[in-house]
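Chemist: Could you work out the structure for the sequence below:
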Amino acid sequence: MTFPDDLPRSPTGRVPAWVQQEAQGMAPAPTEWRTPPSAAYPPAPWSPTPYVSPRKRRRTRAMVTGVVTLLVVLALGMQEMLPWQTSSDLTNSAWRADGVWRGDTAPDDRTRTPTPGYGEARERLLPAPVVVAPDDSYAILTIADPYAGEAVQHPLTWSPCRAIEYVVNTEGAPEDFTERIADAVAEVSAATGLAFVYAGPTTEVPTVERARYQPERYGDRWAPVLIAFADETEIPRLADNVVGLGGADASYDPTSELFRAVTGIVYLDITLTDELLLWGEPAYVSVLRHELGHLVGLDHVDDDEQLMASGGPVREFQAGDLTGLAELGNAECAPGV
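Modeler: Coordinates of the predicted model:
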């Protein structure tokens, strides 16, 4: 079908599915990733932020051996090795004025939530970080109020009084994937003062419709953050040049009267296991750091000297990134979720 030129499009020129549906007069379906904690408080919009590479190669999960092939390439600069850029079509996802979510799939249960306060302590678990070199080159992800609309924005923050649990699906991943994750998570923990706990491996497969509450698998608590490699057959948003998705799912906390992050995902495209080592670490690690930044609440910034820029050669957190991470770690406790 041919669509008018004035419709929103991704950087690759594609018209997003929700735009196609609206253009055809079809009501978009809600998604279970935004399961409301109650009828009174609908869930916060959840928009995993994509990472894009024009060098991506298509490959199916079945072909992955889990071994990174080391190639020697001379005279390649960092810009060529890390030409990641980000599309904006997902970050614009939001509740519409009519209360209909522009999502991908319909939920199977919009009422299931865990008992509030799992793992919540009375005080923060780790000391608040100290910023050595403050820099204002950062941006904080915000959540539009589902009732007030875009005019009222809530910052996306995690409770510093409970650990952020995460699980890892190692299918198709390099042998040291879990260790690489632990190192990157430790960097984010030190920068935010948020505690992270590795809850172990999981067989849960990456999915767009991931439920944030899975008592049959994880018990009476919010599902841990899922970190995994995936391909475009599992996650359609990893098609074309997108090589990573990351973000948090939030729930309304009546104690702070804010939406607080309760779980999330970090998905890395399986083709990243083919990329070169960069200064002693696999190429996917810089993407992992970037997506972990989104997970804890950092947005993109228009500064190519920061890791959270939508493109550029940076592979580690810089002064602006670290300032933003420290701010995100100074939230209130959230015993109500």
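Chemist: use CA for all of it now, contacts and neighbours both
Modeler: Fine.
Chemist: all helices for the stretch 151-300 of the chain, in order.
Modeler: Secondary structure of the stretch 151-300 of the chain by DSSP state H, counting those that start in this stretch: the helices cover 177-192, 215-218, 284-295.
Chemist: what's the answer for the stretch 1-150 of the chain, then?
Modeler: Going by DSSP H, counting those that start in this stretch, the stretch 1-150 of the chain shows helices at 17-23, 78-81.
Chemist: Export those as TSV, with columns for mean neighbour count and distance to Ala191.
Modeler: Shown next, in TSV, are the helices of the stretch 1-150 of the chain (neighbours: other C-alpha atoms under 10 Å; distance: least, C-alpha to C-alpha, whole Å):
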stretch	mean neighbour count	distance to Ala191
helix 17-23	15	36
helix 78-81	14	25
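Chemist: Please name whichever of the helices of the stretch 151-300 of the chain is nearest to Leu245.
Modeler: Evaluated over these, closeness to Leu245 peaks at helix 284-295, with 6.4 Å, by C-alpha to C-alpha.
Chemist: In terms of secondary structure, what does the closest one contact?
Modeler: strand 49-52, helix 177-192, strand 242-253, strand 258-269 (3 or more C-alpha pairs under 8 Å, 6 or more residues apart in numbering; DSSP states H and E).
Chemist: circling back to that earlier point, for Gly264, which of the helices of the stretch 1-150 of the chain is the nearest?
Modeler: helix 17-23 (22.0 Å).
Chemist: what about that closest one, distance to the chain center?
Modeler: 24 Å (C-alpha atoms, centre = their mean, to the nearest Å).
Chemist: Redo the helices of the stretch 151-300 of the chain as a markdown table? Include distance to Asp145.
Modeler: Output for the helices of the stretch 151-300 of the chain, formatted as a markdown table (distance: least, C-alpha to C-alpha, whole Å):
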| stretch | distance to Asp145 |
| --- | --- |
| helix 177-192 | 25 |
| helix 215-218 | 28 |
| helix 284-295 | 19 |
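Chemist: now the other sequence, so there's something to compare against:
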Amino acid sequence: MTTSDDLPDDAWPRGRHAADPSRSLPSGPPQDPARSPYDPPQVPATPPSGAAEPASWMPQASRGAPQLSDEAYERAFAEIERAAAGWEPPSRAHLRVVGPPASPYGDPRGWSVPPAKPRRRGGWLVLVLVVVLTIVVLDRGLGTDRLSPTLDVPRAQWLGDPRAVGGDAPRPGEGEQRERILPAVTTTQSGPYATLSDGATWSPCRTIRVVIDPTNAPVGFEGWVGQVLAEASSLSGLSIVLEGTTDERVSFDREPYQPSRYGERWAPAIIGWASDAEIPELVGNVAGLGGAQQLTRGNQTGYVTGGVALDVELLRAARQRGEPAYVGVLRHEVGHLLGLGHVDEPAALMYGGANSVSTWGPGEVEGLAALGAGRCTPRL
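Modeler: Next comes the predicted model:
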């Protein structure tokens, strides 16, 4: 058997025929169904008798083969390229890459969904800073002059001495207990404080009763009043009870004894809202007023009633330290109601000028404890 190595050099085609250029070139080797198109064609070792010797791809000068012109070569190449362009080996069909089914939204490699916008780093930080600054501004309040009560005048100037000198008064000692109702308060805190009176205090043996005038009061006002009164009771050791609302209008020119409205007792202290048209002392930057009315009988002097008025302008003020702006003013005025006066310390709740302090300080703690340690007054 003769192998391909035994064949003469001109037995295999090399790309260009040296045959008659007028002949058409084959489009490809003959296909044998039993063979792969990639197997090399079987070429007989020797041509059959009578057959022409296979033409070589290169001109053989020694054999006298005719030389092809450049035009013939170009026509031959064009024929081969046209044949190769439309032919694909059938055995390679399984290698074709089949893409995903067509998407109803368009080309799966180019969805019609708009591209995502690039994330802006730092945008969340700007938002956090805006929120924090807003909270700080609201917490500190706007316009601190409107948040500071500035007036401290003895309430006797408005309430006057009680008109009860005969039968127009409750029975002496009405509601008075034999002993103090709550234990006296002791504290180690110390700070500046002042009192409205040199000798008057609330009796620790009698409950201080308070009512609210609901006129112009905001939502939640009664709850805040109850909280502030509870704080004052804890710091002073005085029994303070919020009875609810009343139909009486807040005023510092009220009757201290109103049996038709409150029964046979001293009228409870009143807390409410008013304008400077109703209470002239609220004019200007005065945010609130507060105090107590004292009575002297024999050798006993003490407070029997009182009141707190908040300026309605406070309703438009921003929150302060997480609370409505009026709560700090309410603490200040309740301090007056229990007998505290103004001090010259700007960092104190009971400072007489403009500030934004809204909580009890060491001076108020010491002062309330001292005011709650007074004597019982069974004659009042």
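Chemist: winner for burial among the helices of the stretch 151-300 of structure 1?
Modeler: helix 284-295 (a mean of 25; mean count of other C-alpha atoms under 10 Å).
Chemist: Indicate which one of the helices of the stretch 151-300 of structure 1 is closest to Ala248 of structure 1.
Modeler: Nearest of the helices of the stretch 151-300 of structure 1 (C-alpha to C-alpha): helix 284-295, 5.1 Å.
Chemist: how big's the offset between that closest one and structure 2?
Modeler: Averaged over the aligned pairs, helix 284-295 of structure 1 sits 0.4 Å from structure 2 after superposition, using mean C-alpha distance after the TM-score superposition for structure 1.
Chemist: equivalent range in structure 2 for that helix?
Modeler: Under TM-score structural alignment, the match for helix 284-295 of structure 1 in structure 2 covers residues 326-337.
Chemist: got it, and stretch 160-169 of structure 1?
Modeler: Counting by TM-score structural alignment, stretch 160-169 of structure 1 sits on residues 204-213 of structure 2.
Chemist: what's the spacing between the matching stretch and its chain's center?
Modeler: With C-alpha atoms, centre = their mean, you get 41 Å for stretch 204-213 of structure 2.
Chemist: What's the end-to-end length of that stretch?
Modeler: The straight-line separation of the ends of stretch 204-213 of structure 2 (C-alpha to C-alpha, to the nearest Å) is 25 Å.
Chemist: Check stretch 347-367 of structure 2 too.
Modeler: 15 Å.
Chemist: would you turn the helices of the stretch 1-150 of structure 1 into CSV with distance to Thr323 of structure 1?
Modeler: Listed next are the helices of the stretch 1-150 of structure 1 as CSV, based on distance: least, C-alpha to C-alpha, whole Å:
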stretch, distance to Thr323 of structure 1
helix 17-23, 35
helix 78-81, 24
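Chemist: wait, which of those is closest to Ala331 of structure 1?
Modeler: Per C-alpha to C-alpha, nearest to Ala331 of structure 1 of those: helix 17-23, 33.5 Å.
Chemist: The closest one packs against which elements?
Modeler: Counting by 3+ C-alpha pairs under 8 Å, 6+ apart, helix 17-23 of structure 1 packs on no helix or strand.
Chemist: so that helix corresponds to what in structure 2?
Modeler: Against structure 2, helix 17-23 of structure 1 falls on no residues (TM-score structural alignment).
Chemist: Equivalent analysis for stretch 193-204 of structure 1, please.
Modeler: So stretch 193-204 of structure 1 sits over residues 237-248 in structure 2, by TM-score structural alignment.
Chemist: Also stretch 51-69 of structure 1?
Modeler: Under TM-score structural alignment, there's no match for stretch 51-69 of structure 1.
Chemist: before we move on, what about stretch 223-243 of structure 1?
Modeler: Stretch 223-243 of structure 1 maps onto residues 267-287 of structure 2, going by TM-score structural alignment.
Chemist: Flag every buried residue along the matching stretch.
Modeler: 267-275, 279, 281-282, 285-287 (16 or more other C-alpha atoms under 10 Å).
Chemist: quick one: which two of those residues are the most distant?
Modeler: Ala267 and Asn285 (29.4 Å).
Chemist: Arg260 of structure 1 and Pro160 of structure 1, how far apart?
Modeler: 11 Å.
Chemist: just Asp104 of structure 1 next, same as before
Modeler: Taking C-alpha to C-alpha, one finds Asp104 of structure 1 at 31 Å from Pro160 of structure 1.
Chemist: out of those two, which sits in the busier spot?
Modeler: Taking neighbours as other C-alpha atoms under 10 Å, Asp104 of structure 1 and Pro160 compare with Pro160 leading, 27 against 16.
Chemist: what comes into contact with stretch 293-301 of structure 2?
Modeler: 155-156, 159-162, 199-201, 302-306, 377, 379-380 (C-alpha atoms under 8 Å, 6 or more residues apart in numbering).
Chemist: how about a cut-off of 10 Å?
Modeler: The contact list for stretch 293-301 of structure 2 (C-alpha atoms under 10 Å, 6 or more residues apart in numbering) reads 154-165, 172, 197, 199-203, 252, 256, 269, 302-307, 337, 339, 375-380.
Chemist: What of stretch 253-267 of structure 2?
Modeler: Here stretch 253-267 of structure 2 has contacts from 155-164, 168-175, 208-211, 246-248, 268-270, 279, 293, 304-307, 380, using C-alpha under 10 Å, 6+ apart.
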